[in-house]
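> whatever this is, show me its structure:
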Amino acid sequence: MPRGARLDTPGTLHHVMARGTEKRVIVVDDDDREFFVERLGAIARATETKIYAWVLMGNHIHLLLKSSEDGLSTFMSRLLGSHASNFNKRYQRSGRLFENRFKSIVCEEERYFLKLIAYIHLNPLRAGLVKSLEELASYPWCGHASLLGLEHHHWQEHHAVLELFGSTESEAQQGYLDFVASELMLGEQPTLLGGGMLRSAGGWAEVLSKRQRSKQQFSDERILGSSEFAARVIDEAAEGAKSQLPTQENRKETQEILKSMCDREGVSMGALMGGCRRKECSGIRKTLALQFIMEMGISYADAARMLGISASAVNQIVRRERQLRQG
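Presented below is the predicted three-dimensional model:
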């Protein structure tokens, strides 16, 4: 079943994952890696997005971040679009570099903030790219070394993480290291990779226990957190949707998203708006029609003009999606 609309208000904590198409590589050498990290920092600063943890692997990325007024979709479209454009140009390739839709999970900060930081930063060790925590401390393609003061990424939110481990820098860094070591002993922790009741409750045993106690549970695959947290996030999203208006500001945002996706797919905006019937164009239209209408409050007419189709075609895309979600 299709994933629901993204849940995002400014200040929302997201665990974001983006993977190469068909699990193909998204970086080949250190020049590619340096470009990605530079763009990550530059776009985080430009959009005031807070980055707490990150890792760049061979064919995927993980980020733990808080979205800003610009929104998660704008941030990720700029990041993935610029990297894909550079990669395609450098290796004389075309088409999608990343899977069509990045994955984002809204996370309950109190319960999962530190565990997700450790999980994300331990990826290179679990994948065998480094052999020990000592080697991980000097690994340049994740945020772990920066928290230890061995790399310098001014855009990474060091203080917000380290203050949770101690009152002095050395004490906090040692506390952080001890915590990461303890999390490593827990193994893969697949419950941190998504949302829903099973993950949030800690497994079927806990779910069944709560059911036996007649405790009502609320869950959503887009949310990692308690039943109460999930219900609150959904309520806030519903209220936000009611108040969304198609302002000049989010029209500008849609243009940026449109350009980034066209760059990523190797399609010119002129071809798209001119009625291009290629598979890539159809995919862009479907993805962005849903995002523009259901997440950003853009009118059917405005979305149609930007996507090179009629308002009735946009309406059909949205109606089919809603029917699918209703079962």
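> okay, CA-based contacts and neighbour counts for the rest of this
Fine.
> doesn't Leu64 fall inside a helix?
No. Looking at Leu64 with DSSP: H, G, I helix; E, B strand; the rest coil, it is strand, so not inside a helix.
> and the helices in the stretch 151-300 of the chain?
158-162, 169-184, 197-201, 204-212, 227-243, 248-265, 269-273, 279-290, 300-307 (DSSP state H, counting those that start in this stretch).
> out of these, deepest packed?
helix 197-201 (a mean of 22; mean count of other CA atoms under 10 Å).
> which stretch among the helices of the stretch 151-300 of the chain comes nearest Glu321?
Glu321 lies closest to helix 279-290 among the helices of the stretch 151-300 of the chain, at 8.0 Å (CA to CA).
> to compare with the earlier structure, here is another sequence to fold:
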Amino acid sequence: MPRKPRVEYAGAVYHVMSRGNRLQKIFRGDADCAMFLTTLGEVCQRTGWRVHAYTLLGNHYHLLLETPEPNLVVGMQWVQSTYTKRFNARHRERGHLFQGRYKAIPVEAGSGYFSTLATYIHLNPVRIRGYDFDKQRLVDYAWSSYPAYVGKAAQPEWLNFHRVLSELGMADTPAGRRKYAGYMAGRVEEVRHSAQPWKADEAWQRIRRGWHMGGEEFRQELLERVGGALKNARRQSFSGGEVQAHDEACAEQWIAKGLKALGITEAELAGLRMNGPEKIALAWLVRRNTSMRTTWIKARLGMGTATCFAAFLKKLEEARKGDWGHDAWRAVRSIQ
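Reported below is the predicted structural model:
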């Protein structure tokens, strides 16, 4: 089954999330939560990881995780397999505990992305259906890093406050933590009065559905890293939003090369016939050098439904001097 490529590099930050197999509980009580945090602390000691925020919630968990060394994969393999063994031993069970592969979304450090994710993770308990805003307090949810942030629980050695607080303009001091508590109280009220609590912040949809969290420059850097990962393995082995974005970027590069070879601009391309030889030549170039689907190629080049798409490609390849499409074919066929 195709899988998402793992992007690893020194200093990378990730939003990591994993669920129980068939949505079963991976934390059946306080003892399981404590055992997971012990395991998390051990992997941080082994790998040098820094955790900036976490929440454990019944059938899943969230981490805001920094890896000073490019060791996400080996560390996650250890922590999930070790916790599974300990969970199964404790409950006298066997088999898989987690649902498939964990999700690890690269995060740009800076420009508000770091603190946005920490807020999202810390607010998870109040977005649970049935949460009583009048009787429950966020700080009373023990299995989150939030109580430690505001001085109501001990801070583990592997938990770091500074980057989240500093991005919000707050110091890692008692006064700064009080300011953070006030900030979070305001965010809880936003969730409370929202008709759709999971959408109280427009950035949360990107967190839930996107393949990265950051700006355009960061996205381009990640696409280059994804390209490096794909070079060392079979392309068919991977899928996901980051792979689609990488493939589209590659296709755009080939289209730009083709337009230059044909001597036309994007504006001129839009004005050509849907099955014009120039568009067919560009389609051939993209099909030959990328994994983009025909539907994307047709839409990108403004080719309509193009029901005879394959026939036109074949006609182009067989064109001789003086035939339809020969000039366009000659212009693009040797592009490297």
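> drop the TM-score for these two in here.
The TM-score (TM-score structural alignment, normalised by the length of structure 1) is 0.62; 231 aligned residues with a CA RMSD of 3.0 Å.
> in contact with Met35 of structure 2: list those residues for me.
Shown in contact with Met35 of structure 2 (CA atoms under 8 Å, 6 or more residues apart in numbering): Tyr83.
> mind putting the helices of the stretch 151-300 of structure 1 into TSV with distance to Val106 of structure 1?
Converted to TSV, the helices of the stretch 151-300 of structure 1 look like this (distance: least, CA to CA, whole Å):
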stretch	distance to Val106 of structure 1
helix 158-162	18
helix 169-184	21
helix 197-201	12
helix 204-212	20
helix 227-243	8
helix 248-265	21
helix 269-273	32
helix 279-290	20
helix 300-307	27
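> closest one to Asn88 of structure 1 among those helices?
helix 248-265 (8.6 Å).
> and the closest one with helix 300-307, angle?
Computed by axes from the mean of the first three to the mean of the last three CA atoms, to 10 degrees, the angle separating helix 248-265 of structure 1 from helix 300-307 equals 30 degrees.
> circling back to that earlier point, how about the helices of the stretch 151-300 of structure 1, which one is nearest Thr12 of structure 1?
Closest to Thr12 of structure 1 of the helices of the stretch 151-300 of structure 1 is helix 227-243 (CA to CA; 9.4 Å).
> pull the distance from that closest one to the chain's centre.
A distance of 19 Å separates the centroid of the chain from that of helix 227-243 of structure 1, by CA atoms, centre = their mean, to the nearest Å.
> between the helices of the stretch 151-300 of structure 1, which one is nearest to His60 of structure 1?
helix 248-265 (15.6 Å).
> report the angle between the axes of that closest one and helix 279-290?
Going by the same axes, to 10 degrees, helix 248-265 of structure 1 makes 160 degrees with helix 279-290.
> returning to what we had before: right, and the helices of the stretch 151-300 of structure 1 - which one's nearest Arg3 of structure 1?
Ranking the helices of the stretch 151-300 of structure 1 by proximity to Arg3 of structure 1 (CA to CA) places helix 279-290 first, at 11.2 Å.
> give me the contact list for the closest one.
With contacts defined as CA under 8 Å, 6+ apart, helix 279-290 of structure 1 is touched by Leu258, Met261, Cys262, Glu265, Val267, Leu272, Ala303, Ala304, Leu307, Val314, Ile317, Val318.
> against structure 2, where does that helix fall?
Following TM-score structural alignment, helix 279-290 of structure 1 has no partner segment in structure 2.
> among the helices of the stretch 151-300 of structure 1, which comes closest to Pro190 of structure 1?
Proximity to Pro190 of structure 1 (CA to CA) singles out helix 197-201 among those, at 8.3 Å.
> mind giving me the packing neighbours of that closest one?
Counting contacts by 3 or more CA pairs under 8 Å, 6 or more residues apart in numbering; DSSP states H and E, helix 197-201 of structure 1 packs against helix 204-212.
> what is the corresponding segment of structure 2 for the helix it packs on?
On structure 2, no counterpart of helix 204-212 of structure 1 exists by TM-score structural alignment.
> helices and strands around that helix, which ones?
Helices and strands touching helix 204-212 of structure 1, by 3+ CA pairs under 8 Å, 6+ apart, are helix 197-201.
> the helix it packs on: how far from the chain's middle?
That offset, for helix 197-201 of structure 1, works out to 20 Å (CA atoms, centre = their mean).
> over to stretch 30-46 of structure 2?
Averaging C-alpha positions (CA atoms, centre = their mean) puts stretch 30-46 of structure 2 24 Å from its chain's average.
> likewise stretch 140-152 of structure 2?
Chain-centre distance of stretch 140-152 of structure 2: 26 Å, with CA atoms, centre = their mean.
> gap between the two ends of stretch 115-133 of structure 2?
23 Å (CA to CA, to the nearest Å).
> buried residues in it?
115-127 (16 or more other CA atoms under 10 Å).
> same check on stretch 141-158 of structure 2?
Result for stretch 141-158 of structure 2 [16+ other CA under 10 Å]: buried residues Tyr141, Ala142, Trp143, Ser144, Ser145, Tyr146, Pro147, Ala148, Tyr149, Val150, Trp158.
> what's the answer for stretch 285-299 of structure 2, then?
Neighbour-count burial for stretch 285-299 of structure 2 [16+ other CA under 10 Å]: Leu285, Val286, Arg287, Met292, Ile297, Lys298.
> so for His14 of structure 1, which of the helices of the stretch 151-300 of structure 1 sits nearest?
Comparing the helices of the stretch 151-300 of structure 1 by CA to CA, helix 227-243 comes nearest, at 12.3 Å.
> show me what the closest one is packed up against.
If you count contacts as 3+ CA pairs under 8 Å, 6+ apart, helix 227-243 of structure 1 packs onto no helix or strand.
> and the helices of the stretch 151-300 of structure 1: which comes nearest Arg96 of structure 1?
Of these, nearest to Arg96 of structure 1 by CA to CA is helix 248-265, at 4.7 Å.
> matching residues in structure 2 for that closest one?
Under TM-score structural alignment, helix 248-265 of structure 1 corresponds to no residues of structure 2.
> who touches that helix?
In this structure, residues lying in contact with helix 248-265 of structure 1 by CA under 8 Å, 6+ apart are 70, 73-74, 77-78, 80-82, 84-85, 94-98, 268-269, 280, 284, 288, 292, 296, 298, 306.
> and if we set it to 6 Å?
With contact meaning CA atoms under 6 Å, 6 or more residues apart in numbering, helix 248-265 of structure 1 is reached by Ser77, Gly81, Ala84, Gly95, Arg96.
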